[in-house]
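Peer 1: Generate coordinates for the sequence data below:
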Amino acid sequence: MANWWKESVVYQIYPRSFKDSNGDGIGDLQGIISKLDYLKALGIDVLWLSPIYDSPNDDNGYDIRNYQAIMQEFGTMADFDELLQQAHHRGIKLVLDLVVNHTSDEHVWFAESRKSKNNPYRDYYIWGDGKTDGKPPNNWGSVFSGSAWKYDDATRQYYLHMFSQKQPDLNWENPKVRNEIYNMMVWWLDKGIDGFRMDVINMISKEQSFQDGETYGGLYGNPSPYIINGPRVHEFLKEMNQRVLSKYDVMTVGETPAATTEDAQRYTGENEHELNMVFQFEHMGLEAAGGSKWTDRRFRLTDLKQVFTKWQKGLEGRGWNSLYWNNHDQPRVVSRFGNDKKYWAQSAKMLATCLHMQQGTPYIYQGEELGMTNTVFHSIDDCRDIEAINAYHEMTTQQGVSPQEMLCYINRISRDNARTPMQWDSSAFAGFSTAEPWIAVNENYKRINAAAQVEVEGSVFSYYQKLIQLRHQYPIIVYASFDLLLPESEELFVFTRTRGEQQLLTICSFAEQNVEYHLPQRFADDEKQLLIANYPCEPCTEKITLRPYEARVYLHK
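Peer 2: So this is what the prediction gives:
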C-alpha cells in the first residue's frame, strides 16, 4: 500500500535513554529489542530510531563517524539485524535517522579533507579563506553558539560547521558527495529498513556567495537566509528520490526548520517526488523572544491554534502533515502546554487527543505515552546537551543573564528534558539500567512509570492505546478535512473533521477552571457517538461544562 505511512502512528526512540541491557548506564539495541512487546501492546506501527551510527558523541550521535557501523555503546550490526527482524516479526516498521548535512570531524572523509588543499576529499566539505584581518570568511553564527567557522592550522583555511565544531558541513554541490550518500542509503534500504527521518534536510543547499548575515545586537550574523531552503535543495531532493527513494516502498520525513506551508507543499506534494512529510517548528517556537528560545514566556492558545490551522489548511490536498508535540530536541509536552502537577493525567490525555485527531501522521516520543514530564536541573553540571551548555556559558558571561535565570530557562525548554531515561518501573534508576545512567533519572519516576500504567484502566498509557486504535479503526481520523471553531478563545481548542457525510468534533480545554461550551447544531442531538474522553461523561445535547483540561471527541454519522 503506497500510503501506509499516512495511516501509521510513529514512535520515536532515543536509544541512549530508552533501555540499557548490559548495565553500563547507556541504552542500547538489545534494550530496545527487550521492549518490542511493550511497543506492540501500545499499538504503534513504525519505530523511528535517533542515530545509532558510530559516533564520538559530541552531539549525542548526530555527529557521525561511520554511516555503516553501529555505535559501540549501542551494540553491533548483528544486534541491529536482530532488532530489524524482531520488529518486522511483530508488524512494526523501522525508520532510521539520516544525518547528511554534516558528519563528524572524525569521519574518514573529513580526516582526508583537512590534510591538504588538493586532497581528493577536500571538496567534500566547505572550506574558505579568512578575511584580510584574519577573521572567518563571514560572520555567520552557529546554531550551537559561537562562529559557524573553525580555523584549521594544517591548511590555514576555515571550514563551515552550522552546528558543533566537530560537525563540519558536507558540500552538497559536489556530485561525489551526493553519490556517497545515495549509495549509503541504498545499503540500509537493501537491509530492509522502512525509511528515513532526515535531519535538517532543508539546510543541505547553501547559497554560494557566503555573504555576511544580518546581526541583531549579537556578535554573529544570521545565516538562515543563505542556508535554509537553499537554491538547490529541491533539485537535490528530487535527485535523491529518483536515484534512491522511488525504488522502495518507504516513509520519509524531513526535519525542515523555518519552512513555510508553501515550502512544505513543494517538499511533500505527491507530484513533486521529494519527501512524504516534513517536521515544521512553528508551534515549537511560540514562546521564543527576539529569536532566542531561552525565555520563560508562556504560549497563547490563540497563537497555537492559528499555527496548527495554518498547517492543516495549507497542506490539505497538497501535501501531508507530521503531527508531534515532543521529540529529542523539545521539552516534555505536559510540562510545556499542560499542567504537570495538579492536572497531570488530564492534561497529558487532552494534549494527546488534540494532536491525534488532526490530519497527518502522529509521532509519539518515548515516555510521552506515560505522561513523562520535564526534569529539574539543579546546576549546569546536571546537563549533557551541548546546546544548553554552550548557551549557558555564553549568556551568563556575555549577555548579563544570571546563572539562576539561565537554569530556569534550561529547566523549561532545554533538550535534555526529553533525554532523561525512560521510566519503566519504580526500582532503582527507574528500571532503565542497573547502573547510574549517563544522565540523571527524573525524580518523579516512582510515581510516573510504565509498570504503574500498562494494563491499568484510565492510565495515560491506556488512553494512548485507545487513540491509536481509533486511528486504525476510523478512516475519518486519517483523511478528513480540518476546520477550526472558536478561533478567538484562549480556553478552548475546538475543531471539526469532515469526510463526506461524516463529521468529527474534537473539544479540548486548555483552561484550569470549568468552561461552558455550546455544541454546534449538528451535534446537539442524540445521534452523535462519544469516541473518547478523558473524564467520565454523561449524555448531553446542547450545552456542556468542560472540566479543567477536559477533552472529548464526538462522531456524527
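Peer 1: alpha carbons only for contacts and neighbour counts from here, please
Peer 2: Will do.
Peer 1: For Val186, give its distance to Glu255.
Peer 2: With distances defined as CA to CA, to the nearest Å, the gap from Val186 to Glu255 amounts to 20 Å.
Peer 1: Please provide the structure for the following sequence as well, for comparison with the first:
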Amino acid sequence: QLVVKSHLGSGPGGKWDIRPWSLADLKKTMTKWQKELEGKGWNSLYLNNHDQPRAVSRFGDDGKYRVESAKMLATFLHMMQGTPYIYQGEEIGMTNVRFPSIEYYRDIETLNMYKECVEEYGEDPQKVMEKIYYKGRDNARTPMQWDDSENAGFTTGTPWIPVNPNYKEINVKEALADPNSVFHYYKKLIQLRKQHDIIVYGTYDLILEDDPYIYAYTRTLGNEKLIVITNFSEKTPVFRLPDDITYKTKELLISNYDVDETEELKEIRLRPWEARVYKIRLS
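Peer 2: Sure thing, here's the model as predicted:
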C-alpha cells in the first residue's frame, strides 16, 4: 500500500515521529474540506508553506520522477475548488535539503528537537537527522534557486542558511529555458483556471475511493464534467471510469506525459506519477 511521510507521534521527538500515512487518509481529508465548504465558504488550496517540508519530497518522488510528480501534485491541487497558493520554489520543483549536520540548520524548533532527542534522550544523531530531512521547516526556507551561479544567484553575500546543493540542476533559469519544465506546466494550469469556469465553480466528487494508488475526482457544472486522474505512485495502476459516468465528447485539457488524445477514457494504464484532466460533455 502506498504510504507518504507523515509527522505525528509521541515520544522524545513528539510530532517529529514519522509514521506511514495511506492515500486514503489524504482522500478523506481533502474531500472533507471540499464537500463541507461547498456552497458555504471557499478553500485555500496549498501543499507547501514556510512551516512544512517540500511537497515533492513529502508526497512525490524528488529523485527519478521529480518533474513528473511535481506536475502531478500541481494538477491534483489546482483542479480543486478554491484558491491555489504556490509557495516559492514549488513552481520549479524545489526539494527538501539534506545538510550533513545540525550545524547547518537555523530553525529554532529543529535545533531544540535535536538537542532534546540527542542530549537528553540519547537518540542516535543520524536517526534524528533523518527526521529533520523529512520534517524540518528549513526545507522550505533555503534560498530561492534562481540560476547555477554562486548561492544560486540569490545573493553575492553570505545567505543566512546555505543553498540546497541541487541548485545547479534545479533553478529558475533552467526552468524558463525548458518548455517541458514544472514552471511552464504551472503556467498552463493557471491559464486553464482562467479559461474554464468549471475548474472554479464545479462541484467536487471523489471517485475510486478505495484505490490505493489513484486519487481521482470529478468537477461538475451544468452539462460538463471534469475527470481529474492522478497516480500517487511509481506503479502503473489501471484507471477505470465508473459505469455511471457516460459522455458524448471528451477533451484532454492537460497531462504530464504525452497522451494519444484518441485513447479510450474508460480504461487507462497510468504511468508513474501520471496526471490527466479530461473535460467531458455529459450524454
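Peer 1: what about Asn256 of structure 2, how many residues close to it?
Peer 2: Using other CA atoms under 10 Å, Asn256 of structure 2 has 22 neighbouring residues.
Peer 1: swap in Thr220 of structure 2?
Peer 2: Counted with other CA under 10 Å, the burial measure for Thr220 of structure 2 works out to 19 neighbours.
Peer 1: That one -> structure 1?
Peer 2: With TM-score structural alignment as the matching criterion, the partner of Thr220 of structure 2 in structure 1 is Thr498.
Peer 1: Where does its match sit: helix, strand or coil?
Peer 2: Using DSSP: H, G, I helix; E, B strand; the rest coil, the structure places Thr498 of structure 1 in strand.
Peer 1: Show me which positions of the helix ranked longest in structure 1 end up buried.
Peer 2: When every helix of structure 1 is counted residue by residue (DSSP state H), the longest turns out to be helix 175-191. Within helix 175-191 of structure 1, the residues that qualify as buried are Val177, Arg178, Ile181, Tyr182, Met185, Val186, Trp188, Leu189, counting by 16 or more other CA atoms under 10 Å.
Peer 1: quick one on the thing from earlier: distance of the match of Thr220 of structure 2 from Asp483 of structure 1?
Peer 2: Remark: distance between Thr498 of structure 1 and Asp483 of structure 1 (CA to CA) = 8 Å.
Peer 1: about what we covered before: mind putting the buried residues of helix 175-191 of structure 1 into CSV with distance to His356 of structure 1?
Peer 2: Putting the buried residues of helix 175-191 of structure 1 into CSV (distance: CA to CA, whole Å) gives the following:
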residue, distance to His356 of structure 1
Val177, 39
Arg178, 36
Ile181, 34
Tyr182, 33
Met185, 31
Val186, 32
Trp188, 30
Leu189, 29
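Peer 1: Please name the residues that touch the equivalent of Cys383 of structure 1 over in structure 2.
Peer 2: When structure 2 is aligned by TM-score structural alignment, Cys383 of structure 1 is paired with Tyr105. Shown in contact with Tyr105 of structure 2 (CA atoms under 8 Å, 6 or more residues apart in numbering): Phe99, Leu111, Asp138, Ile161.
Peer 1: Pick the one among these closest to Asp244 of structure 2.
Peer 2: Ranking the contacts of Tyr105 of structure 2 by separation from Asp244 of structure 2, with CA to CA as the measure, puts Asp138 on top at 46.3 Å.
Peer 1: so that closest one sits right up against Asp107, yeah?
Peer 2: Yes - between Asp138 of structure 2 and Asp107 there is a contact under CA atoms under 8 Å: 6.1 Å.
Peer 1: and these two? which has more neighbours close in?
Peer 2: In this view Asp138 of structure 2 and Asp107 are compared by other CA under 10 Å, and Asp138 has more residues nearby, 25 against 15.
Peer 1: if I line the two up, what does that one land on in structure 1?
Peer 2: In the superposition onto structure 1, Asp138 of structure 2 corresponds to Asp416 when matched by TM-score structural alignment.
Peer 1: what about Lys32 of structure 2, distance to Glu267 of structure 2?
Peer 2: Lys32 of structure 2 sits 27 Å away from Glu267 of structure 2, going by CA to CA.
Peer 1: same check, this time on Lys28 of structure 2
Peer 2: Counting by CA to CA, the gap between Lys28 of structure 2 and Glu267 of structure 2 amounts to 24 Å.
Peer 1: repeat for Phe239 of structure 2
Peer 2: Counting by CA to CA, the gap from Phe239 of structure 2 to Glu267 of structure 2 is 6 Å.
Peer 1: Neighbour count for these two, which is higher?
Peer 2: Using other CA under 10 Å as the criterion, Phe239 of structure 2 and Glu267 rank with Phe239 on top: 21 against 12.
Peer 1: Specify the local secondary structure of the more buried one.
Peer 2: Secondary structure assignment for Phe239 of structure 2 (three-state DSSP): strand.
Peer 1: And the helices in the stretch 401-550 of structure 1?
Peer 2: Listed in chain order, the helices found in the stretch 401-550 of structure 1 under DSSP state H, counting those that start in this stretch are 403-413, 460-473, 475-479.
Peer 1: which parts of the second one are buried?
Peer 2: Counting neighbours by 16+ other CA under 10 Å, one finds that the buried residues in helix 460-473 of structure 1 are Val460, Phe461, Ser462, Tyr463, Tyr464, Gln465, Lys466, Leu467, Ile468, Leu470, Arg471, His472.
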